[in-house]
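**Q** here are the coordinates; sequence isn't available:
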């Protein structure tokens, strides 16, 4: 799943949505201080930080989802293995020949 990443120019032209949040004075001071360190406004800092965290959450969810699907496929292959093909039979025979004298 690819996360949407609009270009900066398009983002500036189409900013029409609003997000409001209630903060404690301590939270606001923390965000303001961080924004000042980065030389940006508190709004830009919060939006950029929220976008970065949103991307991390989506990526993590995608990795976990794929990991779960891979695990299920692995267990399915263990419980219901496919019939060996000619190449696998030949490899097993070669392995037995190579290890017969050991």
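**A** Yep, that arrived. If you're wondering where the values come from, they're calculated on a predicted model, not measured in any experiment.

**Q** When you work out contacts or count neighbours from here on, use the C-alpha atoms and nothing else.
**A** Will do.

**Q** On the three-state scheme, the residue nearest the centre of the chain is what?
**A** With distances taken as CA atoms, centre = their mean, residue 59 lies nearest the centre of the chain, 1.7 Å away. Secondary structure assignment for residue 59 (DSSP: H, G, I helix; E, B strand; the rest coil): helix.

**Q** before we move on, what about residue 81?
**A** Applying three-state DSSP: residue 81 is coil.

**Q** and residue 47, how many residues sit next to it?
**A** 12 (other CA atoms under 10 Å).

**Q** Report all helices and strands that whichever strand or helix holds it contacts.
**A** If you go by DSSP states H and E, residue 47 is part of helix 42-79. Judged by 3 or more CA pairs under 8 Å, 6 or more residues apart in numbering; DSSP states H and E, the packing partners of helix 42-79 are helix 25-38.

**Q** so how far is residue 39 from the residue nearest to the centre of the chain?
**A** 28 Å (CA to CA, to the nearest Å).

**Q** Over to residue 99?
**A** From residue 99 to residue 39 the distance is 68 Å (CA to CA).

**Q** Use this one as the comparison:
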């Protein structure tokens, strides 16, 4: 399926870069340098977006995450039990572990 071309991006590059890109496009089997550049730019854009949104997919997720960091809830019984179990497993006292959280 052909993609409708209806926009343009102009880029200025050195002759050396142009020759390198043209050569890579040729040996890569692309019909044109434009096809090569668009394909690679699109693939890289998708990779960056996927990387940056892998954990926190939506803006709501990001808001919840930051809010939890800035205003953490009080520990519930399950967390307190986990802390006790961890301190016993590592031979650390609970007081040793309290120093990890900085006071504001």
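**A** Happy to help now that I have it. Computed from a prediction, not measured in an experiment: that's the story for all the values here.

**Q** circling back to that earlier point, roughly how far apart are the residue in structure 2 that the residue nearest to the centre of structure 1 lines up against and residue 57 of structure 2?
**A** Under the alignment (TM-score structural alignment), residue 59 of structure 1 pairs with residue 50 of structure 2. Residue 50 of structure 2 is 9 Å from residue 57 of structure 2, where distance means CA to CA.

**Q** cool, and residue 69 of structure 2?
**A** Taking CA to CA, one finds residue 69 of structure 2 at 17 Å from residue 57 of structure 2.

**Q** Residue 80 of structure 2 now?
**A** 30 Å.

**Q** Please apply the same query to residue 11 of structure 2.
**A** Residue 11 of structure 2 is 32 Å from residue 57 of structure 2, by CA to CA.

**Q** Those two: who's more crowded?
**A** Taking other CA under 10 Å, residue 11 of structure 2 and residue 57 do not tie; residue 57 has more neighbours (12 against 5).

**Q** residue contacts, the aligned partner of residue 24 of structure 2 in structure 1?
**A** Correspondence of residue 24 of structure 2 to structure 1, assessed by TM-score structural alignment: residue 34. Residues in contact with residue 34 of structure 1, defined by CA atoms under 8 Å, 6 or more residues apart in numbering, are residue 45.

**Q** Contacts only, for residue 18 of structure 2.
**A** No residues are in contact with residue 18 of structure 2 under the rule CA under 8 Å, 6+ apart.

**Q** now the counterpart of residue 25 of structure 1 in structure 2: how far from residue 21 of structure 2?
**A** Using TM-score structural alignment, the equivalent of residue 25 of structure 1 in structure 2 is residue 15. Applying CA to CA, the value for residue 15 of structure 2 to residue 21 of structure 2 is 10 Å.

**Q** So between those two, which is more surrounded?
**A** More neighbours surround residue 21 than the other of residue 15 of structure 2 and residue 21, with 15 against 9 (other CA under 10 Å).

**Q** Counting neighbours, what do you get for the closest residue to that one other than its chain neighbours?
**A** The spatial neighbour of residue 21 of structure 2 that comes closest, neighbours along the chain excluded (CA to CA, 6 or more residues apart in numbering), is residue 33 at 7.2 Å. Using other CA under 10 Å, the number of residues around residue 33 of structure 2 comes to 16.
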